[in-house]
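Peer 1: Can you look at this prediction? I've put the sequence above it.
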Amino acid sequence: MTLIDLTMSSLQERRLDTLPVAIVGAGPVGLAAAANLVERGIDFVVYEAGDEVASSIRRWGHTRLFTPWRHLVDPASQRLLEAAGWELPSPEVLPTGTELVERYLEPLAALEPIASRLRTGVTVEAITRRGMDRTRTANRASTPFLLRIHSADGIKETTARAVIDASGTYEQSNSLASSGLDPLGLTEVADRVGHALPDVLGRERVRFAGRHTTVVGAGHSAANTLLALAELAEQEPGTRITWLIRNASAVRVTTSDDDELAARAAIGRRVEALVRAGRIELVDRFEIVRLGRTDDGVRLYGLRGDDLVEHETDLVVNATGFRPNLGMLREIRLELDEIVEAPRRLAPLIDPNVHTCGTVEPHGFAELEHPEPGFFLAGMKSYGRAPTFLLATGYEQVRSIAAWIAGDLAAARNVELVLPATGVCSTSLAADGASAGSCATDAGAASGAPRSSCCG
């Protein structure tokens, strides 16, 4: 490389530093990233697809998290808020999603340094490098990122020095089918298949009252909906509940007495009791392959071993978990684990076959890096399909990323985090309702959201 080349490269890098950092998603982790950048004096813009911050959490806001306030507030965000007169809610209290939004995220987003850089109603449709697809290498690291955004004003493009994608996974449900593909016939019954964590006792009460609902999924998202439906059944005659799982036992619902998040353990015990009492029908070893419409509802066709079996219901709730939307990143050079779709160096630390939320090691920018310099997945999206995410983990991620962007490598590498113990043993519900210990985590829940659990 010649002296002229070196000079041009240096000029390009300095121009890059004049651009803002793009943060995709104004949920808890996206806003925490903003707070950390505020403290570092680094310019940024937050793009939120919803009309308000934390739009995904608002959809399941009726659900109570089983993580207390002391694990739900980002340290940098807390410092900014307290400087403006805000007080942390009672540390041991478990908020609902709505309380998390109204008492923490909305005040945080309203702080002038963040509010002035927040863009709601803006969807990031694609991310690439300006003038480069993923195949071009020369000067890539010193070339600005290009974001194509869609808002009420139309489709535009904007540039950024770095990108933190904290857009979450709640909008991307896993498939009802065991194959990972949408089951055949889904489009014909789409109006009778709902997303995880519906507001059964609130705004969607009329939809479920007096009807037969089948909840598909073996995690805490499913368990929360089952409990709500059981309460509804006490009040509304004719309300029936089926819990449909693909395995021989529901190993995802944690009930260990060692779980420091006691509210999470209680969920499993309550569901077990309802199954044993016959108030929830458990249908196991049912691998859905096709859906069909009936006069009053949905017929599910599934495999039990080599046998084709059927199950009829009025409504279906898909609580099978979530996956990241990677389509918007097609031109970004990603290095993802081939199984859980998390950054390759992070994947072994969050493997749900080994780890629960509380056994994940602290990690930061180094585990989140990709071959695309300056691009990071953060929050639940960084976990891919693994369900072991805690909000506190996401906060430490963006603290480290912000330090890296600022050039403070010592702080970026010094990752420290104390997570609540989770007591990994989970409850296996056999067909007769008997329970047995088994190690597992919540594959059917969403981050900080529908998991109403670890989350963020």
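Peer 2: Alright, I've got the coordinates. What you see is a predicted model, and the numbers here were worked out from it, not measured in a lab. Numbers count the residues shown, from 1 in each chain.

Peer 1: hey, let's count contacts and neighbours off CA atoms from now on
Peer 2: OK.

Peer 1: if I look at Gly456, how far off is Ala22?
Peer 2: 20 Å (Cα to Cα, to the nearest Å).

Peer 1: out of these two, which sits in the more crowded spot?
Peer 2: Gly456 (30 against 26; other Cα atoms under 10 Å).

Peer 1: Surely that one is in contact with Thr388?
Peer 2: No: counting by Cα atoms under 8 Å, Gly456 stays clear of Thr388, with 10.8 Å between them.

Peer 1: Heading C-terminal from the helix or strand harbouring Thr427, find the next helix or strand.
Peer 2: For Thr427, the host element (DSSP states H and E) is strand 425-429. Heading C-terminal from strand 425-429, the first helix or strand you meet, by DSSP H and E, is strand 435-439.

Peer 1: tell me what that next one is packed against?
Peer 2: strand 425-429 (3 or more Cα pairs under 8 Å, 6 or more residues apart in numbering; DSSP states H and E).

Peer 1: Which strands and helices lie in contact with the strand it packs on?
Peer 2: Applying 3+ Cα pairs under 8 Å, 6+ apart, one finds that strand 425-429 contacts strand 435-439.

Peer 1: And the helices in the protein?
Peer 2: 3-17, 28-40, 55-59, 75-83, 97-100, 106-110, 112-115, 205-208, 220-235, 262-276, 347-350, 365-368, 391-405, 409-413 (DSSP state H).

Peer 1: second one coming, line it up with the first:
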Amino acid sequence: MNTPKLPVVVIGAGPIGLAAAAHLIERGLEPLVLEAGPSAGSAVRGWVHVRLFSPWAEVTDPAAEKLLAPTGWVRPDGGTYPTGGDWAERYLQPLADTLGDKVRYGTTVTGVARAGRDRIVDSGRDEQPLTVHIRTADGHEERITAHAVIDASGTWSTPSPLGADGLPALGEKSAADRIAYGVPDLNDPAVRARYAGRRTAVVGSGASAFTALAQLADLAKDEPGTHAVWILRRGLTGSTYGGGEADQLPARGALGLRAKAAVEEGHASAVTGFRTESVERDADGRLVLSAEDGRRLDPVDEIIVLTGFRPDLSFLSELRLGLDERLQAPTALAPLIDPNVHSCGTVYPHGVNELSHPEQGVYLVGMKSYGRAPTFLAMTGYEQVRSIAAAIAGDRESAERVELTLPETGVCGGAGLFDEPENAEQSSGCCAAPATLQIGAPAPSGGC
């Protein structure tokens, strides 16, 4: 495409999207970051109470730090662990402020296409720029012409449902007033009152579920009658709680031990091999979960669904994307991250070659590039956008050179953000390596 004077549109002002903008600027390219929310890191702000597994030293991007340095910004103590709120306020928002009018808030991308060509048309396709259709907060519609598009919109807005078949369980939508799709903030008095003295079903087997179990167990010590029913689609094994004291990420290991203690101390009871098919209200208005094998659980008052996330591909429907049929990740990347095969120790840094699509100039990055796989690291995302920015700038040699060395992995197993595939190895689904970040996975008092 002969469109270098057009901006490179970046979708999403989260950690990877803002890092993409920083790398583009470093390459002399003009980024335009479109953020649906009212501020930087809107998705991260959805879990402000969550503390990361990883320290500050591992959750900032080098090119972003170069942009921030002239403003007087000082990176927080690299050995301390930020919450989601800290990350957003002390790094993401200052970075976005430094980018100034290169970031547009309240801007929802409704479609991306090739100018004048729907996905069927071949003729002249690669010579046309990309068009990004947007809707602003006041309802105004606009079309932006772009040299390339980097989609870093993540997966936070599309949590996976309660149903074991990947679709909403029967009755799930009608019970929405009693269902949460994230770790609740029990520091909020209103949220705390919602779960205090009640039975809550926690569905999921990863770090988010561990966090919910641990927090509900703490609540039970102050509020009698508080109890968690932990619903797992698989069995309960020695590796279910992760690496414990042997985990090289101490915060992650401690979280698994807290979840284990919640069960052993009677604050939570585990129900295994339960594949939810439906949820219905009983005569008292409480919720009853039923499984595909016919089992029905005793009524609960609330349900917390922590079964992972998935990418929203609806606004990319006119583009020619090459996606794996199972993971919904780029075809060349999928074999490297497939949790049915790989553990966290065998996912390697990658760049433009693995992230390219049949549609030239279009890239899915960050958590969205991993589709439904749970092994994403922020450090990996920063390497993704460094490589892509180099490729867009025409520096193919740099784009194809791996400039990230990941640390050796710690103990894995059961620490993933998503439910692990049934046929995965015991160590699969672990999405963090020592001193690295797993986007959005709650730690003892939060995540990642």
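Peer 2: Arrived safely, thanks for sending. No experiment lies behind these values; they were computed from the predicted model shown.

Peer 1: Please determine how far the aligned residue in structure 2 for Glu92 of structure 1 is located from Ala57 of structure 2.
Peer 2: Aligned counterpart of Glu92 of structure 1 in structure 2: Gly79 (TM-score structural alignment). As judged by Cα to Cα, Gly79 of structure 2 and Ala57 of structure 2 stand 7 Å apart.

Peer 1: And the two? Which one has more around it.
Peer 2: Using other Cα under 10 Å as the criterion, Gly79 of structure 2 and Ala57 rank with Ala57 on top: 16 against 12.

Peer 1: For the spatially closest residue to that one that is not a sequence neighbour, give me its contacts.
Peer 2: Of all residues not flanking Ala57 of structure 2 in the chain, Gly78 sits nearest, at 4.1 Å (Cα to Cα, 6 or more residues apart in numbering). By Cα atoms under 8 Å, 6 or more residues apart in numbering, the residues touching Gly78 of structure 2 are 55-58.

Peer 1: at 10 Å what do you get?
Peer 2: When contacts are counted by Cα atoms under 10 Å, 6 or more residues apart in numbering, Gly78 of structure 2 touches 54-60.

Peer 1: now do Leu417 of structure 1
Peer 2: 360-363, 392-393, 395-396.

Peer 1: again, 7 Å this time
Peer 2: Leu417 of structure 1 is in contact with Pro362, counting by Cα atoms under 7 Å, 6 or more residues apart in numbering.

Peer 1: Tell me which residue of structure 2 lines up with it.
Peer 2: Match for Leu417 of structure 1 (TM-score structural alignment): Leu404.

Peer 1: likewise Gly202 of structure 1?
Peer 2: That one, Gly202 of structure 1, aligns with Asp188 by TM-score structural alignment.

Peer 1: cool, Glu287 of structure 1 as well?
Peer 2: Using TM-score structural alignment, the equivalent of Glu287 of structure 1 in structure 2 is Arg275.

Peer 1: what's the burial count for its match?
Peer 2: A count of neighbours around Arg275 of structure 2, defined by other Cα under 10 Å, yields 23.

Peer 1: Same question for Asp182 of structure 1.
Peer 2: 17.

Peer 1: which residue in structure 2 lines up with it?
Peer 2: With TM-score structural alignment as the criterion, Asp182 of structure 1 lines up with Pro168 in structure 2.

Peer 1: Relative to structure 1, which residues correspond to stretch 29-44 of structure 2?
Peer 2: Taking TM-score structural alignment, stretch 29-44 of structure 2 hits residues 42-57 over in structure 1.

Peer 1: gap between the matching stretch and the chain center?
Peer 2: Chain-centre distance of stretch 42-57 of structure 1: 15 Å, with Cα atoms, centre = their mean, to the nearest Å.

Peer 1: And stretch 409-418 of structure 2, by the same measure?
Peer 2: Centroid separation for stretch 409-418 of structure 2 versus its chain: 15 Å, with Cα atoms, centre = their mean.

Peer 1: go on, stretch 249-257 of structure 1?
Peer 2: Taking Cα atoms, centre = their mean, one finds stretch 249-257 of structure 1 lying 20 Å from the centre of the chain it belongs to.

Peer 1: Same check on stretch 245-262 of structure 1?
Peer 2: In this view, stretch 245-262 of structure 1 has its centroid 19 Å away from the chain centroid, taken as Cα atoms, centre = their mean.

Peer 1: and if you look at stretch 307-322 of structure 1?
Peer 2: Distance of stretch 307-322 of structure 1 from its chain centroid, counting by Cα atoms, centre = their mean, is 22 Å.

Peer 1: in that stretch, what's buried?
Peer 2: 311-322 (16 or more other Cα atoms under 10 Å).

Peer 1: now, which of those residues lie within strands?
Peer 2: Among the buried residues of stretch 307-322 of structure 1, DSSP state E puts 311-313, 315-318 in strands.

Peer 1: Would you quantify the distance from the residue mapped onto Val73 of structure 1 from structure 2 to Ala88 of structure 2?
Peer 2: Using TM-score structural alignment as the criterion, Val73 of structure 1 maps onto Thr60 of structure 2. Distance from Thr60 of structure 2 to Ala88 of structure 2, counting by Cα to Cα: 11 Å.

Peer 1: And for Gly243 of structure 2?
Peer 2: According to Cα to Cα, Gly243 of structure 2 stands 29 Å off from Ala88 of structure 2.

Peer 1: can you check Pro82 of structure 2 too?
Peer 2: To Ala88 of structure 2, Pro82 of structure 2 is 9 Å away according to Cα to Cα.

Peer 1: more neighbours, these two?
Peer 2: Relative neighbour count places Pro82 above the other of Pro82 of structure 2 and Ala88, with 26 against 23, counting by other Cα under 10 Å.

Peer 1: correct me, but the more buried one touches His49?
Peer 2: No: counting by Cα atoms under 7 Å, Pro82 of structure 2 does not reach His49; the two are 9.9 Å apart.

Peer 1: rewinding a little: Serialize the buried residues of stretch 307-322 of structure 1 to a markdown table and add fields for distance to Leu261 of structure 1.
Peer 2: Converted to a markdown table, the buried residues of stretch 307-322 of structure 1 look like this (distance: Cα to Cα, whole Å):
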| residue | distance to Leu261 of structure 1 |
| --- | --- |
| His311 | 35 |
| Glu312 | 36 |
| Thr313 | 34 |
| Asp314 | 34 |
| Leu315 | 31 |
| Val316 | 29 |
| Val317 | 26 |
| Asn318 | 25 |
| Ala319 | 21 |
| Thr320 | 22 |
| Gly321 | 20 |
| Phe322 | 22 |
